[in-house]
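Student: Quick one, structure for this:
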Amino acid sequence: MATPQSPFSFLDGLLDRVAAGPQPPQWLVHEVQQRLVLFINHVLMQEKEAMDRLVRQRGRVARVQWRSYSMALLVTPAGLFNLAPQGGVPDLQLAVTESSPLALAETALRGDKPAIRIEGDVQLAAEINWLVDHVRWDLEEDVARLIGDAPAHTLGQMVRRAAQALWQFVGSRVTPSAAPAPHAADGASPGNADRAAA
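Tutor: So this is what the prediction gives:
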């Protein structure tokens, strides 16, 4: 009996063809990474405990890899991130093992972590795992600074309803074979860094 596929499975092939096409220039990649670091730091600055935890890891480098894309982040003395200098050896390497962008999106919509292979410093991995578990972007607060509290709250409710509807829509179309194996999340926990590195 054939297993039903997601109605969006054709997008995986399309995304693969786009990714295999001409690569963006290095200056554009650098600018996108710089903007991403600014956004991450903006979110971290709203959570003092996150910055305090990162201060203890200052000078360490974590490299995040997905498919052929990677970004190395240096922890600054202020407890924030900066792009690490080229060619350095990272203290921690985090490689997302799922190559399908749609599978990653489905995992995120379910509220799960993607499977990650972890190699390197266990303490730095534990701190980054804490950040992933506890730090959230408060979009509503940022929008309130621009348009006021009441409109921002209304906009926030609309976004939450839309996200919930999207989650239910995608969740109803995920096939049992597309669901992650029970051990998939184990690779994402820092306590399993030694096993994942082996």
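
Student: switch to C-alpha atoms for all contacts and neighbour counts from now on
Tutor: Fine.

Student: does E141 really touch A150, like I thought?
Tutor: No: using CA atoms under 8 Å, E141 is not in contact with A150; the gap is 10.9 Å.

Student: Between the two, which is the more surrounded one?
Tutor: Higher neighbour count among E141 and A150: E141, with 14 against 10, using other CA atoms under 10 Å.

Student: M51 belongs to a helix, doesn't it?
Tutor: Yes: assessed with DSSP: H, G, I helix; E, B strand; the rest coil, M51 lies in a helix.

Student: Next, the structure of the following sequence, for comparison with the previous one:
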Amino acid sequence: MPFESLVTATIESTLNLLVNDDPELVRRLARLKGRTIQVHLRELNKTLTFMFSQSIDVLAGYEGEPDCFLSLNLAILPQLGEQSNITKLIKEDKLTLEGDIQLAQKFSQLMADCKPDIEEWLSRVMGDILAHQLVQSAVGLGRLAKAQTQKHNDHLAQVITEEWKLAPAPLEIVHFCDQVDDVASRAARVEVKLNKLMDSV
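Tutor: Below you'll find the predicted structure:
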């Protein structure tokens, strides 16, 4: 199987798995039935075509005319849910849109909401209680890692400013700025006096 076909097959099966896992997404997919949207990913210079029926088909090559064509960077896709964002992105040249703007919005919202419920998937394999405990432990570990990183960064900043004296401390910067303002103020007063002297001569 060529690499491009492997990528589209992976995207297709993942999207269909996520949609079928959520009854609300299944209803939204039904409203897109018979529509086609083409997305050109600028950073990859690749175009993918999404065809909607009872499922989502993803094609790397498509000869027909899509209902909507988008050219964008992948990071922009979640912003298409709001019409005001679409106008802004087009003006900023971050988005090219041809065709049905409402289809683009519905597609964006569907893609944004296709998020895996890890706890639900794990519960099918190991039961509700164990899955919940595992997910909560992972969340706790994530928070702990974030707190440790922040603590490490704070310690490093303290070492750089107070022990190694490679950078001034925040209070030293404030004091220096105050001194600069004071000097600037004195210089302005001296300039005014000089100008008065010059005028009187």
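
Student: now the strands for the first structure?
Tutor: For the first structure, the strands defined by DSSP state E cover 61-66, 69-75, 81-83, 92-96, 116-120.

Student: quick one: what's aligned to L28 of the first structure in the second structure?
Tutor: Using TM-score structural alignment, the partner of L28 of the first structure in the second structure is F3.

Student: N45 of the second structure versus its match, what's the distance?
Tutor: Here the criterion is CA to CA, to the nearest Å. By it, F3 of the second structure lies 15 Å from N45 of the second structure.

Student: roughly how far out does the helix of greatest length in the first structure sit from the chain middle?
Tutor: The longest helix of the first structure (DSSP state H) is helix 149-173. Relative to the centre of its chain, helix 149-173 of the first structure is centred 20 Å away, using CA atoms, centre = their mean, to the nearest Å.

Student: so how far is V7 of the second structure from the residue nearest the centre of the second structure?
Tutor: The centre of the second structure sits closest to A75, judged by CA atoms, centre = their mean, with a distance of 5.6 Å. A75 of the second structure sits 18 Å away from V7 of the second structure, taking CA to CA as the criterion.

Student: again with E65 of the second structure
Tutor: Here E65 of the second structure is placed at a distance of 22 Å from V7 of the second structure (CA to CA).

Student: just G99 of the second structure next, same as before
Tutor: 26 Å.

Student: and what of L74 of the second structure?
Tutor: Distance from L74 of the second structure to V7 of the second structure, by CA to CA: 15 Å.

Student: so who does the counterpart of L92 of the first structure in the second structure touch?
Tutor: Superposed on the second structure with TM-score structural alignment, L92 of the first structure falls opposite C68. Residues in contact with C68 of the second structure, defined by CA atoms under 8 Å, 6 or more residues apart in numbering, are 36-38, 97-101, 103-104.

Student: between the residues you listed, which is nearest L194 of the second structure?
Tutor: L97 (63.2 Å; CA to CA).

Student: Touching, that closest one and D67? I think so.
Tutor: No: with contact defined as CA under 8 Å, L97 of the second structure does not reach D67; the gap is 10.8 Å.

Student: burial measure for I56 of the second structure, as a count.
Tutor: Around I56 of the second structure there are 21 residues (other CA under 10 Å).

Student: actually L15 of the second structure, not the one I wrote
Tutor: Applying other CA under 10 Å, we find 21 other residues in the vicinity of L15 of the second structure.

Student: Hmm, I56 and it touching each other?
Tutor: Yes: using CA under 8 Å, L15 of the second structure makes contact with I56 at a distance of 7.3 Å.

Student: got the contact list for L109 of the first structure?
Tutor: 167, 170-171.

Student: Is it possible to get CSV of those residues that adds distance to L109 of the first structure?
Tutor: As requested, the contacts of L109 of the first structure are arranged in CSV below (distance: CA to CA, whole Å):
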residue, distance to L109 of the first structure
W167, 5
V170, 8
G171, 8
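
Student: Which members of the residues you listed are classed as buried?
Tutor: 167, 170 (16 or more other CA atoms under 10 Å).

Student: Helices of the second structure, start to end?
Tutor: 3-20, 23-31, 83-91, 101-113, 118-126, 128-158, 170-200.

Student: Enumerate every residue touching the alignment partner in the second structure of M51 of the first structure.
Tutor: Superposed on the second structure with TM-score structural alignment, M51 of the first structure falls opposite V26. By CA under 8 Å, 6+ apart, the contact set of V26 of the second structure is 19-20.
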